[in-house]
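>>> Please find the sequence and the predicted model below.
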Amino acid sequence: MSHTALLIIGVGGFGRSVAEAAMLSGKWGCVDFVDDSYPHQQLPAGYNVIGHSADLPKFLSKYTGVVVAIGNNQVRSEKLASLAKLGAPIVNIYHPRAFVSEQAEVGLGTMVMAGAIIGAHAQIGLGCILNPNAVADHDSIMEDYSHLGVGAVMAGTSVLKTGAWLRAGVALTYGDVVPERLIVEPVRFTELKSHV
C-alpha cells in the first residue's frame, strides 16, 4: 500500500467525486473506501471498498488520511466525531482546480471541489462541503458541517450556521445568516413554468 493512502467514508456519487479530486491533486497514491452498504454495493470497476464503517478500527493504521464524503450533514458530523474519537488522521481534500485563499481558515474534514472558491478571511469549519463552482467569498463563515451545493454562493460576510445547507444555485447576499440545520432550496424550474 502507498505511503500516501486515503480512506474515504462513503462510496456514493459524492464519495467517488472526492476520490477523483484527491487523485488529481497528486497528493495521494491510493484511495480506498468504507461504506455501510458493504458488501452489497454494485460499483464500476476500479473502486475498492474494503469494509463497513463498524470495521474502521481495524483499517485506520494503514491510512495517512481519512475523510467523510457523505452529503447528509448530520450523518457526516456523526461519522467525523467517531473518527476523532479513534484518533483518525482526518484531512481536507482540495480539487486542483479549486481556489482556497491563503488568508482563509479551513477546518479539518472539509472537501472543496472543482471550481469552488474560498475567499480571503473566510472561516470554514469542520467537515464542510463546497461542491463544484460554489463560492464562500471574503469574510464569509461556514460553521461546522455546513454545505454549499453546486454553484451555491455566499457573498462576503454572509453566514451558514452549523449544519445548514444551501442547495444548488442558491445565493446569499452580504450579511445574510442561515440558521442551524436549515436547508435552503432554490426556486425550481417546474415552479417557474407554472407561472408562465
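Noted; the coordinates are in hand. Numbering: from 1, shown residues only.
>>> For the rest of this, base every contact and every neighbour count on C-alpha atoms.
Noted.
>>> what's near enough to touch the residue nearest the centre of the chain?
Nearest to the mean C-alpha position of the chain, by C-alpha atoms, centre = their mean, lies residue 129 at 3.1 Å. Residue 129 sits next to 71, 110-112, 145-149 when contact means C-alpha atoms under 8 Å, 6 or more residues apart in numbering.
>>> Next up, a structure to set beside the first:
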Amino acid sequence: MFDLIIVGAGGFGRELFAMLGDVFSSDEYRFKGFLAQEDPRALEKWQIHHPVLAAPEDYEPEPDDRFLLAIGAMNARQATTAAIQSKGGEFISFIHPQAFVASTAEIGAGAVIYPFATVSNSAKLGPNVHLNYYASIGHDCQVGPLCLLAPYATLNGFVTLEDQVYISTHGTVAPGCTMKRNSKLSANSACMRDAAESMFVFGVPGRQVPRMDS
C-alpha cells in the first residue's frame, strides 16, 4: 500500500484530489494529505477533510510516500520538486482514463494528464509535465521537464518545448517551432517562429518580448 500526497493545496490540488479515484485503486493507494504553505485545516472550507501535512520543503518523505505535483507557478514547480526529490521523494504520474495517450508516446515520471487531453504519436514528455483539460500535444513533439499546458493549449507536430515553458489557454504553437527554456505563450496567441529563452509571446502572429516575471 502506497501513500499518495498531493503537493499543492490550491485550485490545482483540489481538482487533482477530486479525480484520484478515477486513476488510483484503493487497494494499492490511500490518500495521506497535502503539502503546502497553508494552515493544516485550510481545506475544510472546501469540504476536504484531509490535512496539510507540512510545507513541501519541510516534509521528510517516508518509504511508502508517492507524490503528485499540483502547483501551477513555474518557479515554485521547479523549487518544490527539487526539494522533495533531494530527500528521496518519488513523483508518480496521473493519467486520467479519459485522456488519449498514443501507444508510441513516452511519458516522463510525475506527469499529470487531465481528462480529454491528447498526446499523439511519438510525442515525448519529460518529468512533471502537466496537461490541463483538452490540452493537445501533436505528433513527434518534445516537451521538457516541468512544462505546463493550460486548457485547450495546442502544440502542432514536431514542436519542441524546453523545460519550464508555459502555454496559456488557447495558446497554439505552429508546427516545428521551438520555445526555449522558461518562455511563455499568452492566452489566445500563436507562436509562429522559435522563441528565445525567457521570452513572452503574445498576439497573432506572436510578438516576443523578454519576460518581466521570470
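That came through fine. What you see is a predicted model; the values in this text were computed from it and never measured.
>>> State the TM-score obtained for the two superposed chains.
The TM-score (TM-score structural alignment, normalised by the length of structure 1) is 0.78; 180 aligned residues with a C-alpha RMSD of 2.4 Å.
>>> returning to what we had before: trace the residue nearest to the centre of structure 1 over to structure 2, please.
Applying TM-score structural alignment, one finds that residue 129 of structure 1 aligns to residue 148 in structure 2.
>>> just to revisit the earlier point, roughly how far apart are the residue nearest to the centre of structure 1 and residue 164 of structure 1?
11 Å (C-alpha to C-alpha, to the nearest Å).
>>> okay, and the common contacts of these two?
The contact sets of residue 129 of structure 1 and residue 164 overlap at 145-147 (C-alpha under 8 Å, 6+ apart).
>>> Still touching in structure 2? Go through the contacts of residue 129 of structure 1.
With both residues aligned by TM-score structural alignment, their matches' C-alpha atoms under 8 Å, the contacts of the contacts of residue 129 of structure 1 that structure 2 also has are 71, 110-112, 145-148.
>>> Among those residues, which lie within strands?
Among those, DSSP state E puts 111-112, 147-148 in strands.
>>> Tabulate the residues you listed (TSV), appending distance to residue 157 of structure 1.
As requested, those are arranged in TSV below (distance: C-alpha to C-alpha, whole Å):
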residue	distance to residue 157 of structure 1
111	21
112	19
147	16
148	15
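>>> between the residues you listed, which is closest to residue 137 of structure 1?
Nearest to residue 137 of structure 1 out of those is residue 148 (C-alpha to C-alpha; 12.1 Å).
>>> how about that closest one, what's its match in structure 2?
Under the alignment (TM-score structural alignment), residue 148 of structure 1 pairs with residue 167 of structure 2.
>>> dump the residue contacts of its match.
Contacts of residue 167 of structure 2 (C-alpha under 8 Å, 6+ apart): 148-150, 153, 184-187.
>>> hey, where'd the helices end up in structure 2?
Remark: helices assigned in structure 2 by DSSP state H are 11-23, 74-85.
>>> now residue 49 of structure 1: how far from residue 81 of structure 1?
21 Å.
>>> what about residue 11 of structure 1, how many neighbours?
By the measure other C-alpha atoms under 10 Å, the count of residues near residue 11 of structure 1 is 26.
>>> From residue 60 of structure 1, how far off is residue 3 of structure 1?
Separation of residue 3 of structure 1 from residue 60 of structure 1 (C-alpha to C-alpha): 13 Å.
>>> neighbour-wise, which of those two wins?
With neighbours defined as other C-alpha under 10 Å, residue 3 of structure 1 and residue 60 compare such that residue 60 has more, 18 against 11.
>>> Hmm, residue 88 and the more buried one touching each other?
Yes: using C-alpha atoms under 8 Å, residue 60 of structure 1 makes contact with residue 88 at a distance of 6.6 Å.
>>> Find the residues that touch each one of the two.
Contacts common to residue 60 of structure 1 and residue 88, judged by C-alpha under 8 Å, 6+ apart, are absent.
>>> List the contacts of the residue lying closest to residue 74 of structure 1 once chain neighbours are set aside.
Using C-alpha to C-alpha, 6 or more residues apart in numbering and skipping residues adjacent in sequence, the residue nearest residue 74 of structure 1 is residue 163, 7.0 Å away. Going by C-alpha under 8 Å, 6+ apart, residue 163 of structure 1 touches 73-74, 143-147, 180-182.
>>> Which residue in structure 2 aligns with residue 163 of structure 1?
Aligning on TM-score structural alignment places residue 163 of structure 1 opposite residue 182 in structure 2.
>>> I'd like the distance between the residue mapped onto residue 68 of structure 2 from structure 1 and residue 21 of structure 1.
Using TM-score structural alignment, the partner of residue 68 of structure 2 in structure 1 is residue 67. Distance of residue 67 of structure 1 to residue 21 of structure 1, given as C-alpha to C-alpha: 12 Å.
>>> Same check on residue 172 of structure 1?
26 Å.
>>> higher neighbour count, these two?
Each of residue 172 of structure 1 and residue 21 has its neighbours counted (other C-alpha under 10 Å); residue 21 has more, 23 against 19.
>>> Not counting sequence-adjacent ones, nearest residue to that one?
The nearest residue in space to residue 21 of structure 1 (C-alpha to C-alpha, 6+ apart) is residue 95, at 4.6 Å.
>>> and that neighbour, what does it touch?
Neighbouring residues of residue 95 of structure 1 by C-alpha under 8 Å, 6+ apart: 21-22, 24-25, 112-114.
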